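Student: Pasting a predicted model and its sequence here:
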Amino acid sequence: MVDTLSLLVVSPEILLLVMACVIALVDLGVTSRLRGLTYWLTLATLAAVAVLTADAAIAGGTFYAFGKMVVADPMANWLKCFSAIALMVTLVYGRPYAADRDMLRGGEMFTLALFALLGMFVMISGSNFLLIYLGLELMTLCSYALVALRRDHEVATEAAMKYFVLGAMASGFLLYGISMLYGATGSLDINEVFRAIGSGHINHQVLVFGLVFIVAGLAFKLGAAPFHMWIPDVYQGAPTAITLMIGSAPELAAFGIAIRLLVEGMIPLAPDWQQMLVLLAVASLLVGNLAAIAQSNLKRMLAYSTIAQMGFVVLGLTAGVIGGDTHNAQYAYSASMFYIVTYVLTTLGSFGIILLLAREGFESDEIADLAGLNQRSPLYAGIMAVCMFSLAGVPPLVGFYGKLVVLQALVASGQPLYISLAVFAVVMSLVGAFYYLRVVKVMYFDSPITATTVSAPADVRAVLSINGALVLVLGILPGGLMALCADAIVKTLAT
């Protein structure tokens, strides 16, 4: 018999699963072009899930369920809450775009999005290697289908094929690494693996061999170089609404499994995986920032920008354990968590503007398409400018504080290597500022190509305004979110 506690722990997942099935059935009777009933039911489900997980996170407890295969701790609950909110915002921005491109003939976009979110929830709460892998597969299979949702669009279909082939390879890496660890430790339970590695009785070379494959799989999901090959093509080729869907909430889930696998499961091997992450971070900052300069396509530029931003997230993960001492862990990992949450917030805003400007037969995905936006709509130009400045790390926006806390964590380690990495990251941020500021220059100083006014549905306009305001407000008053991330990481590491 399944005990009541186990069912309570997975209640958000149960709600998501039941409502995804209900919405799929209800949608059969919906005939409107914008799928109104399906849309509002989906948003209501996501809002309920976000409230449920936020409530559990505020309570602050850590609970295990189903034989310790599932864990609900503050970090998991907050990441789930932010993932649900990110998906809500994505659907608000993406519905008009999807309707114009005949992507809402059925309710697949909404049901696949809910199932993808269910996969993310399983990844974030998995305390067992196999469960994490199952969650990952559920999320990625839904993502492949979403990218190919425009069935008659060659570029989207090609992007889906590339994503599928490279995603399958990355899943294989992760699964092979997990099988090596299982062979060495005799367990798939993360806590058992931690104890087995800590005992010192297992061949170190076998562990490191498995670790290499796990880090490679994680780097692919995070989009860190040199495992970034899929990001530019998929971001550019996928319908913009789907690009936002795979570039926001899944990043939070990828961060969650990185903490579960590397920190909770293999922190005794930190000297080994931190070296690998240092190389990934340097490569990501270098490749992302230099390649983005050459891009004229806005979605492709933001794809390379994502690779560079992930370099900062990975940098935070490298500085947790210094010479076997974990005193810096809570600062480093909470800085990374803060960075990824605020990065997702900013990405939602920037892609929201691209979706808003797109219309039937016109994608608005070239940087030149933003020319003179300030003359056509000062509000939307202002929101886009705030997002670009934030990604560039300009104070007082939230992106600046995100970069600052990661750099502080590196410098606090007191190690020459990490201080050098902090300096390198600052230099790369200066390089990155060029392509972000170019977008602002085009919006404010170039002549508009078209005189059409920019209009948006009331829900899109309201959410975009809140999104832009949060990027500014959280930069001026970052303490609350930073304290939330620090508390979540401290409580997670304490268990």
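Tutor: Cool, the structure landed.

Student: hey, let's count contacts and neighbours off CA atoms from now on
Tutor: Fine.

Student: Show the contacting residues for residue 277.
Tutor: Residues in contact with residue 277 (Cα atoms under 8 Å, 6 or more residues apart in numbering) are 215, 314, 315, 317, 318.

Student: what's the neighbour count on the fourth one?
Tutor: Put plainly, it is residue 317. By the criterion of other Cα atoms under 10 Å, residue 317 has 31 neighbours.

Student: pretty sure it contacts residue 336?
Tutor: Yes. Here residue 317 reaches residue 336: they are 6.6 Å apart, a contact under Cα atoms under 8 Å.

Student: okay, pairing it with this:
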Amino acid sequence: MIDNISWLAVYPEIVLLVMGCVIALVDLGVSSTRRTATYVLTLLTMGVVAVLEGMYAASGNTFYGWGNMVVSDAMGNWLKCFAAVAMMVTLVYGRPYAADRSMLKRGGELFTLSIFALLGMFVMISANNFLVIYLGLELLTLSSYALVALRRDHEGSVEAAMKYFVLGAMASGFLLYGMSMLYGATGSLDIGEVFKAINAGQIRHQVLVFGLVFIVAGLAFKMGAVPFHMWIPDVYHGAPTAVTLIIGGAPKLAAFAIAMRLLVDGLLPLAIDWQQMLAVLAIGSLFVGNIIGVMQTNLKRMLAYSTISHMGFMLLGLMSGVVNGTVDATAAENAYSSAMFYVVTYVLTALPAFGVIVLLAREGFESEEIADFAGLNQRSPLYAGVMAVCLFSLAGIPPLVGFYAKLAVLQALVASGSGFHIALAVFAVIMSLIGAFYYLRVVKVMYFDKPLTASRVSAPADVRLTLVANGALVLVLGLLPGGLMALCADAVVRALAS
């Protein structure tokens, strides 16, 4: 018999599932080419779910449901709240772009698939069982494949979707194979039971590490870490920019969550092994992301390599929680909360950056080359200012929130006292300095180059207000980062205690 706690743990997921089906049916009767009714219903659904998750998170309660397969804790609830808000912002930015390219003419799949993608993220974040993680992951990735191919008549989108599908299927196979190895070794799919079985020390270490390698490889693909990053530049570039927004934002929160669930909650006794793997992934991601990013002339590809480098930074936070095989509560709290803070602020900053690219795109013209931003300040000082704030934050320039995110990760590395971690911190700083070049180059083009066109940049009121609020939040959280840092720290402490 299923108890009330089990239902309570998945109420937001139930709301998303039911409303996703309802909106798909309602959309059949919508004749507007902008799908206004579908759009409003989708935003209302995501808004209600975000409020629900915020209430759950604020209560600070942790409870398990469905035979311990699902967990509702402060960390997961805040991540789901942020993911829902990020998806709402994404759809506000992306709707005019999609309407101009006839992506909404045939139906409102952009909105219904976004809801199911968000449901997949929620399932991933709440999962306390290998199969539930995989279920959520596949729901997210299958929705993402369809979204990338949404412009069926556009060669670049179809090619990007095919690449994403082939590589994504391979990565899902890696993750599933790693999970099957751990299931065979421990006899359980429950993350808590896997932890107990490994901690008992009666399982052959070689078998566990073999499964761990495949799990880390699967996670690295979902995050876009080197050398599993091949899909990121091609998919970001080829996908419609509105869809690039979707796959480049909220899913990063879900990827962080499953990394925490699998590596920290389930495989912490193997930390000395997975830390070495994460270190290699982080070094490669920082190097490739920043060095190759400098060479890009296409802004979407540049931001794709930027994503790779930022995921490298987040991995540095994840790997610094255990020092020499010893778990220290304070070090773990600082490390994992800094990684959570980093991924949340990255999504917050990346959304308006892609939003400005979407805004500048006109019907029949994709404004995605760096040269297309020439003289943007003369055409629209407001949007140039928002883009500059985002780029400065991504570069880690104070007093913007990106600076404090990088600082938090570097402090966690240095505080561990490990010489290797300190060397990694120095390497990360050097790579960030190199990466700052390609952000500042775009700012230079916007403010000092002559515009290619004299036309003003216009946007619907909802897009304009959201973009300004989003950019302002990047600045305000940079000036006052303490509240979000404390929230992340409290969420991680409660998650580790449970």
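Tutor: That came through fine. Computed from a predicted structure; not experimentally measured.

Student: what's the TM-score here?
Tutor: Once superposed, the chains reach a TM-score of 1.00 (TM-score structural alignment, normalised by the length of the first structure), with 495 aligned residues with a Cα RMSD of 0.5 Å.

Student: quick revisit: which ones among the contacts of residue 277 of the first structure map onto helices?
Tutor: Counted as lying in helices by DSSP state H, out of those, are 215, 314, 315, 317, 318.

Student: Now the residue mapped onto the last one from the second structure: closest residue in space, sequence neighbours ignored.
Tutor: When you say that, I think you mean residue 318 of the first structure. Using TM-score structural alignment, the equivalent of residue 318 of the first structure in the second structure is residue 319. With sequence-adjacent residues excluded and distances taken as Cα to Cα, 6 or more residues apart in numbering, residue 319 of the second structure is closest to residue 275, at 5.0 Å.

Student: Now that neighbour: which helix or strand?
Tutor: helix 271-294 (DSSP states H and E).

Student: tell me the contacts of the match of residue 318 of the first structure?
Tutor: For residue 319 of the second structure, the contact set (Cα under 8 Å, 6+ apart) comprises 274, 275, 278, 279, 335.

Student: Distance of it relative to residue 270 of the second structure?
Tutor: Residue 319 of the second structure is 12 Å from residue 270 of the second structure, where distance means Cα to Cα, to the nearest Å.

Student: what about residue 227 of the first structure, which SS state?
Tutor: In three-state terms, and counting by DSSP: H, G, I helix; E, B strand; the rest coil, residue 227 of the first structure is coil.

Student: Tell me which residues touch it, please.
Tutor: Contacts here follow Cα under 8 Å, 6+ apart; on that basis residue 227 of the first structure touches 216, 219, 220.

Student: pretty sure the second one is touching residue 225, no?
Tutor: Yes. Taking contact to mean Cα under 8 Å, the distance of 7.4 Å between residue 219 of the first structure and residue 225 places them in contact.

Student: Could you pull out the residues contacting both of these two?
Tutor: Residues touching both residue 219 of the first structure and residue 225 (Cα under 8 Å, 6+ apart): residue 280.

Student: Quick check: the helix holding residue 275 of the second structure compared with the first structure, mean distance?
Tutor: Its matched residues in the first structure lie on average 0.3 Å from helix 271-294 of the second structure after superposition (mean Cα distance after the TM-score superposition for the first structure).

Student: Map residue 432 of the second structure across to the first structure for me.
Tutor: Taking TM-score structural alignment, the alignment pairs residue 432 of the second structure with residue 429 from the first structure.

Student: quick one, what contacts the nearest residue to its match once chain neighbours are set aside?
Tutor: Leaving out its chain neighbours, the residue that sits closest to residue 429 of the first structure by Cα to Cα, 6+ apart is residue 392, at 6.7 Å. Counting by Cα under 8 Å, 6+ apart, residue 392 of the first structure touches 399, 400, 429, 430, 432, 433, 436.

Student: Show me what residue 392 of the first structure aligns to in the second structure.
Tutor: Mapped onto the second structure by TM-score structural alignment, residue 392 of the first structure lines up with residue 395.

Student: again with residue 192 of the first structure
Tutor: Mapped onto the second structure by TM-score structural alignment, residue 192 of the first structure lines up with residue 193.

Student: One more: residue 453 of the first structure?
Tutor: Aligned counterpart of residue 453 of the first structure in the second structure: residue 456 (TM-score structural alignment).

Student: tally of neighbours for that match?
Tutor: 11.

Student: for residue 417 of the first structure, same thing?
Tutor: Close neighbours of residue 417 of the first structure, defined as other Cα under 10 Å, add up to 12.

Student: Look up how far residue 429 of the first structure lies from it.
Tutor: Distance, residue 417 of the first structure to residue 429 of the first structure, by Cα to Cα: 18 Å.

Student: re earlier: let's see if you can find the most crowded of the contacts of residue 392 of the first structure.
Tutor: Highest neighbour count within the contacts of residue 392 of the first structure: residue 399, with 29 neighbours (other Cα under 10 Å).

Student: I'd guessed it sits against residue 393; true?
Tutor: Yes. Applying Cα under 8 Å, one finds residue 399 of the first structure in contact with residue 393, separated by 4.8 Å.

Student: In the first structure, where's the longest helix?
Tutor: For the first structure, the helix with the greatest residue count under DSSP H is helix 154-185.

Student: Can you name every helix or strand that whichever helix or strand comes after it contacts?
Tutor: Beyond helix 154-185 of the first structure in the direction of the C-terminus, DSSP H and E gives the next helix or strand as helix 190-199. Counting contacts by 3 or more Cα pairs under 8 Å, 6 or more residues apart in numbering; DSSP states H and E, helix 190-199 of the first structure is packed against helix 154-185.
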